[in-house]
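Asks: Would you be able to build a 3D model of this:
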Amino acid sequence: MKNNYLIYLISFFSGFLSLAQEIIWMRLISFAGMSVPQTFSYTLALFLLGIAVGAQIGKSICSKNVVSINTLGHIFILIAVVDLILIGLVYWYLNVLGTSILFLGLCVFVCAGIRGIIFPLIHHVGTEQAKTGAQISNVYFSNVFGSALAPILIGFIILDYFNTQQTYFLICFLTLVIGFLCLNAGVVKKVVVVLGVGVLVLVGLSERIILELSKGRWDEGKYPSQIFENKYGFIQVYDDEVVFGANVYDGKFNTDIFKNTNGIERAYLLTAIHPNAENILVIGLSTGSWVKVLSTMPNVKKITVIEINPAYIDLIKQHPIVSDLLRDNRIEFIFDDGRKWIQKNQDKKFDIVLMNTTWHWRAYASNLLSKDFLNFVSHSLNDTGVVYYNTTESLDAYYTAKSIFPYVYKHRFMVLASHEKQTLDFDSVQKNLCNLRDYLTKKNVFLGQECILATNEIMKNPLLSYKEIDFSSLGRKPEVITDDNMIVEFKYGKGL
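Replies: Now for the predicted structure:
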C-alpha cells in the first residue's frame, strides 16, 4: 500500500511537471513569435510529438529491462539535467545567434521527448503487482489530475510571484526532488540539499532569457530598460519612453501634439470631433497617454478604463506625464477583459468608446475587431456617440465596421464609426482645442497660436468617408471579420 501511494505521487508529478514545462515553453515561444496565434499550435504539436516519441522509448525500456522505483528516480534526475541543459543552450543561442522559433521548437521537442519516457515506466511499475482495473485507473487518474492542475497553479498563481525563467528552474528542481524521493539512500539529506540549492538559484539568478528575446526589438542591439512580468504577460520599456506589450510595439509616453512621436494627434481628434462628451469608455490602457488627452475635455464626468494587465498602473506611476491620472477622481480603472466587461455592462451608455486595439494579426485580435463585438459596442453608445479604434492597417476592419455602423470614417489607420454623420472643419477644431484644460492644474493645454498650430497637426490627415477608402491594395474583396472566421489572425495574419 505504501508503494501504491508513492507511485500515485510520482504519477501525479509526472503529469504536473510535464504540463508545467509545456506552459513555460509556450510562454517563451509566444513571446518570441510576437503572440501570433500559430505559436500555440506549433508548440503543442511539437510537445505532443515529443511525448509520443518519448513514450515509445519508455515502452522499449519496459520490454527489455527490469524497471523499479529506483529506475524512475534516475529518469527524473536525467529529465531535470536535460531541462537545465536546454535552457542553457537557449540562452547561448539567443546571445550568440539571435532569436529562432525553429531552435526553440527543437528544444520543446527534446524536453517533451525526455519527459515522455517516464509515464510508461510509471505505469509499468505501478501495475506490476496488481494489474487490476482500479490500480490502472488510479495511476492514470493521478497523472491526469497533475496535468489538469498544472495550468491552474502555474498560469494563475506561480507566474504572479516568479518570472518565467525562475518558474522554469523551479520546475527543474521539483523534478530533481521527485527523482531523489524515488531513490533509497540518504533521501532526506539529498532533498534538503536540492531544495537549498534550488532556492539559492531562484533568488540569485537575474532574468536573462526574456531580456535576450527582447534585445533589439526597438533599437538595434538594445535591451529594454525595464521589464514588467506577471501571469497576464510582459511589458517592456525601452529608453524610458517606448512601451512594448508581449514583444510588440504598444505605444510611447507622450501627450505633446507638437512632439508627436506616437501619433497622439489621433487622440486629439476625438476631443475636437466630440467636444461635449461626458461619459467615456477606454478599452486598453497602454501608456495612458491617450487617456490623459481625453481627460482634458471640459465636459467629461467619467472615464472608465478597462485593462487586463494591472502592471500598466505600476508603469504609469513612474512617468510624470501620465501619473496624475491616478489622482483624477473622474477616472475609474477596472482590471478585466474588455470584451467580457462590455458584454456584462450593456446597460451602460457612453459618448465615446476608444479601443487601444493591438495589432490585428495577434492572437485574440478578433475579440475587438469582429462584427460580433462591434454589435456590443453599438448598443453601448449613446445616439450621438462614436467608437474609435486602431485597425493597424487591416482594411477588413473598415469593411466590418460598415456592416454595423451607417457612418464609418478613416483617419490615418483609425476607424471612426457612429450612428450619426461626423464632420471636421478647421474653425470648430480650433475652438475645441482651445477649450482643453488639465483637470488638476486647471491650465489650458493650448494657448494662443498653439490652438492654430495644433489644429494644423490634426488637419494634416483628412477624415475620409467610407466611400473614399481605397481597398484596391488588398487585391481581393474585403471580408467581414467574425468571431468564427478570425480572418485577421489566421487567413490574412502575420503567421510565424
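
Asks: Going by C-alpha atoms from here, please, whenever you check contacts or count neighbours.
Replies: Noted.

Asks: Only the buried residues of the biggest strand by length in the chain, if you could.
Replies: Counting residues, the longest strand found in the chain (DSSP state E) is strand 381-390. Judged by neighbour count using 16 or more other CA atoms under 10 Å, the buried positions of strand 381-390 are Leu381, Asn382, Gly385, Val386, Val387, Tyr388, Tyr389, Asn390.

Asks: so the second one makes contact with Lys348?
Replies: No - counting by CA atoms under 8 Å, Lys348 is not a contact partner of Asn382; they are 9.3 Å apart.

Asks: re earlier: which two among the buried residues of strand 381-390 are spaced furthest apart?
Replies: For these, the farthest-apart pair by CA to CA is Asn382 and Asn390; their separation is 20.8 Å.

Asks: who's in contact with His48?
Replies: Wrong residue type there; residue 48 is Leu, not His. Ala112 (CA atoms under 8 Å, 6 or more residues apart in numbering).

Asks: On the secondary structure side, give me the element for it.
Replies: Taking DSSP states H and E as the criterion, Leu48 maps to helix 38-64.

Asks: hey, where'd the strands end up in the stretch 1-150 of the chain?
Replies: Counting by DSSP state E, counting those that start in this stretch, the stretch 1-150 of the chain has no strands to list.

Asks: go on, the stretch 351-496 of the chain?
Replies: 381-390, 407-411, 414-418, 464-465.

Asks: Give me the distance from the third one to the chain's centre.
Replies: Strand 414-418 has its C-alpha centroid displaced from the chain centroid by 25 Å (CA atoms, centre = their mean, to the nearest Å).

Asks: Give me the angle between it and strand 381-390.
Replies: Angle of strand 414-418 versus strand 381-390, following axes from the mean of the first three to the mean of the last three CA atoms, to 10 degrees, is 170 degrees.

Asks: Endpoint to endpoint, stretch 152-167 covers what distance?
Replies: Start-to-end span of stretch 152-167 (CA to CA, to the nearest Å) is 14 Å.

Asks: buried stuff in it?
Replies: Ile154, Gly155, Ile158, Leu159, Phe162, Asn163, Thr164, Gln165, Gln166, Thr167.

Asks: Farthest from the middle of this structure: give me that residue.
Replies: Most distant from the centre of the chain: Gln129, at 47.4 Å, with distances by CA atoms, centre = their mean.

Asks: Proceed likewise with the subsequent sequence, for comparison:
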Amino acid sequence: MMKYFAWSISLLVGLMSLGQEMLWFRVISFMLGGAPFAFALVLFFFLVGIAYGANRGKTICTRYSNLFFAGGVVLIFAGFIDISIPFIILQISQNHAIELPLFLCFILIFFVAALKAILFPIVHHLGTNIANGKVGASVSKVYFFNIIGSTLGSLLIGGILLDYVSISSMFILIGIVCILIGSLMAVKKSVSSMITIVMLGCGCFYLVDKHTDYIFKTLYGKKQEISVNTYIENRYGVIHIVNDDKVGMKNIVLGNNIYDGMINIDPDNDINDLNRLYLLAAVHPNPKKVLVIGVSAGAWTRALSSFPTLETIDAIEINKGYIDIIKQYPVVSPILNDPKINIYIDDGRRWLKRNSDKKYDLIIMNTTYHWRSGTTNLLSQEMMKIAENSLNPDGILAFNSTRSPDTLKTAQSVFKYAYWGKLGFIYASDSMIKIDEVVAKDRLDKLILDGKPLFNEESKQRENGAYKKTLSTQLLTLDEFEKLQNLGRDLEIITDSNMITEYKYGLFGKE
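Replies: A predicted model of the protein is given here:
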C-alpha cells in the first residue's frame, strides 16, 4: 500500500509542479511582451528551486521519522502559497512598475518549485523497498511516475485546461489540490479518507470561479489614461482591447501585452495604416484569391473585402479568442458572415504546408514584432519559399517587417523582386512591382465596402487619409534601401536555424 501511495504522490506532485511552470511561463512571457528568453528565465529559477528543494527534502528525511506527516505539512503550506500567488501579483502590480512584479515572480517561481521539490526525496524514501535489495528498481518506479505526472502537467494544464480555466484560477486550483493531497498524507491513509479527498477536490473544481483575472485585471486599468474594453484569456495567451484616453485612440488590440493592431477601417482617419494593404489593389491588376495569415481583430481582412475582384479570402488565425473579439465589434464582425471569407484556426505556416496545392494572387501577413518568440517561423527564408510555392504567377507576398532590415534581404534571396514600403512593409514577387499613379487611382476608386465606394471625394483629399497615403508610397529596392539607411553592417538572411531577428538582432540586439 505504501509504495502505491508514494507512486501516486510522485505523479501528482510532478503534474502540479510542471503544470505550474507552464503558468509561470505565460505570466513572465506576458510581462516581457513575448520575448524569446522568457522561458529560459522561468526554467532557470524553476530548476534552481528544484535543486534547493530536493536538498531540503533530503534533510527532512534524515530528521523526521513520520515522513507522511512532514510531507503533508509541506504540501499544505505550498498549497496556501499557490492560492495566494494571483493576489500577491495583483497587489504588487497595482502600485509598482513592471520591474518589481517581475523580480517578485522570479522569487515566487524559485520558492514554489522548491516547496514541491521537497516531496521528491520523501516519496523516493517512502516508495523504495530496501528490504528486498531492489533499490534501483524501486527508485526508478517512483521516478517513472514523477515523469508521467510532469508530462501530463505540461500537456493537461498548458495545452488543454487553459482553454477553459484562467491562469489566476489555475494557480488557485493547484493550491487547493496541494492542500488536499497534503491533508491526505497527514491523516490516516484509508480508503474512506482517499474517497473524501477526491470528492472534496471535485467539489472545489466546480465551485471555484474558472475565469478570474486577478493577475492581469489592473495591468492596464491602473493607468488613468488607459481603459479596457474587452479581455479574453485562453491557452494561447491574453487579449486586451483598450482605449488610450490621453490621445483619444480607441479599440487598440494588445496580444500578450504587445500592440497587435487596431479595430479601425475608417479611410479618412488611417491611424492603423491600412494604406499598406490598399497598395496591393493599386499594383496588382486582378487579385482573385487571397491568403491572410494572422487575422487578429479582423480590420485588415475586413478592409481587404473591399477589393472588387476577389473571389476567395482564406484567413488563418492561431488564437480562436480573436473570433470572440470580432463578434463584439460591428465594424469587423461582417467578415464572419461574408461568403467569400473562410476563417481557419490554425498555424499559418502549418496550414500552408498542408494546403500546398492551393495557389493565391496575394499572401498577406501583418506580422507581429520581429523580436518576439516564434516570429522567425514567418520571417525566415524557409517560410518565404513556402509562400512563393503558394503564389500564382505575378502573385505578391506582403508582410510586416516591423522595420527589421534583414527581412528585406531575406525576401530578396527568394523572390526576384523585393521592396521596402511604408513603415517597413515588404512587398515581394517574381514580377516587378510599380506604382503608376493613374492606374493606381483608377483601381483605388473601384474599391467597394458595404455597397459604397471606399473612398469618396472628401476622403481623397484628406492628408491623413488612406487614399493619399497609398498614392504617396515609395517602394525601395534592396540596393536603394541600403544606400538610404547606411546601416553600418551587412544585412543577413534570416533562417529557421539562426533566428537572428529573435536573438542576434532582437529586442536587446544591435540593429
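
Asks: Let me know the closest of the buried residues of strand 381-390 of structure 1 to Asn184 of structure 1.
Replies: Asn390 (61.8 Å).

Asks: Looking at structure 2, name the residue matched to that closest one.
Replies: Alignment note (TM-score structural alignment): Asn390 of structure 1 maps to Asn400 of structure 2.

Asks: ok, now Val293 of structure 1?
Replies: Per TM-score structural alignment, Val293 of structure 1 is aligned with Ala303.

Asks: pretty sure that match contacts Ile265?
Replies: Yes - counting by CA under 8 Å, Ala303 of structure 2 does reach Ile265; the two are 6.3 Å apart.

Asks: so what sits against both of the two?
Replies: Shared contacts of Ala303 of structure 2 and Ile265, counting by CA under 8 Å, 6+ apart, come down to Leu274.

Asks: give me every residue that touches the match of Asn390 of structure 1.
Replies: Asn400 of structure 2 touches Met365, Asn366, Thr367, Thr368, Gly424, Phe425, Ile426, counting by CA under 8 Å, 6+ apart.

Asks: Counting neighbours, what do you get for the first one?
Replies: In other words, Met365 of structure 2. Met365 of structure 2: 23 surrounding residues under other CA atoms under 10 Å.

Asks: ok, now the third one?
Replies: The number of residues packed around Thr367 of structure 2, counting by other CA under 10 Å, is 18.

Asks: That one -> structure 1?
Replies: In structure 1, Thr367 of structure 2 lands on Thr357 (TM-score structural alignment).

Asks: Excluding chain neighbours, give the residue nearest to that match in space.
Replies: Asn390 (5.4 Å; CA to CA, 6 or more residues apart in numbering).

Asks: Skip the chain neighbours and tell me the closest residue to the equivalent of Phe426 of structure 1 over in structure 2.
Replies: In structure 2, the residue matched to Phe426 of structure 1 (TM-score structural alignment) is Glu437. Of all residues not flanking Glu437 of structure 2 in the chain, Leu471 sits nearest, at 6.6 Å (CA to CA, 6+ apart).

Asks: Distance of the one you found relative to Ala114 of structure 2?
Replies: Applying CA to CA to Leu471 of structure 2 and Ala114 of structure 2 gives a distance of 61 Å.

Asks: now do Ile179 of structure 2
Replies: 16 Å.

Asks: likewise Val208 of structure 2?
Replies: In terms of CA to CA, Val208 of structure 2 sits 26 Å off from Ala114 of structure 2.

Asks: go on, His240 of structure 2?
Replies: Taking CA to CA, one finds His240 of structure 2 at 33 Å from Ala114 of structure 2.

Asks: Test my guess that Lys288 of structure 2 contacts Leu304.
Replies: No - here Lys288 of structure 2 lies out of contact with Leu304, judged by CA under 8 Å, at a distance of 11.4 Å.

Asks: okay, these two: which has more neighbours?
Replies: Leu304 (24 against 15).

Asks: Could you give the secondary structure assignment for the match of Val293 of structure 1?
Replies: helix (DSSP: H, G, I helix; E, B strand; the rest coil).

Asks: Let me see the contact set for it.
Replies: Counted by CA under 8 Å, 6+ apart, Ala303 of structure 2 has contacts Ile265, Leu274, Leu449.

Asks: Distance of it relative to Phe171 of structure 2?
Replies: Look at Ala303 of structure 2 and Phe171 of structure 2: by CA to CA, they are 41 Å apart.

Asks: How about Thr410 of structure 2?
Replies: Distance, Thr410 of structure 2 to Phe171 of structure 2, using CA to CA: 43 Å.

Asks: Cys107 of structure 1 maps to what in structure 2?
Replies: Per TM-score structural alignment, Cys107 of structure 1 is aligned with Leu108.

Asks: And Glu154 of structure 2, what's its match in structure 1?
Replies: Small correction: residue 154 of structure 2 is Ser, not Glu. Match for Ser154 of structure 2 (TM-score structural alignment): Pro151.

Asks: Met384 of structure 2 too?
Replies: Match for Met384 of structure 2 (TM-score structural alignment): Leu374.

Asks: In this structure its match contacts Leu368, no?
Replies: Yes - using CA under 8 Å, Leu374 of structure 1 makes contact with Leu368 at a distance of 7.4 Å.

Asks: higher neighbour count, the two?
Replies: Leu368 (24 against 21).

Asks: from memory the more buried one sits against Arg339, does it?
Replies: Yes - using CA under 8 Å, Leu368 of structure 1 is in contact with Arg339, at 7.0 Å.

Asks: got the contact list for the nearest residue to Gly395 of structure 2 once chain neighbours are set aside?
Replies: Counting by CA to CA, 6+ apart, Gly395 of structure 2 lies nearest to Asp361, which is 4.4 Å off, once chain neighbours are set aside. Applying CA under 8 Å, 6+ apart to Asp361 of structure 2 gives the contacts Pro287, Lys288, Lys289, Val290, Leu391, Asn392, Pro393, Asp394, Gly395, Ile396.
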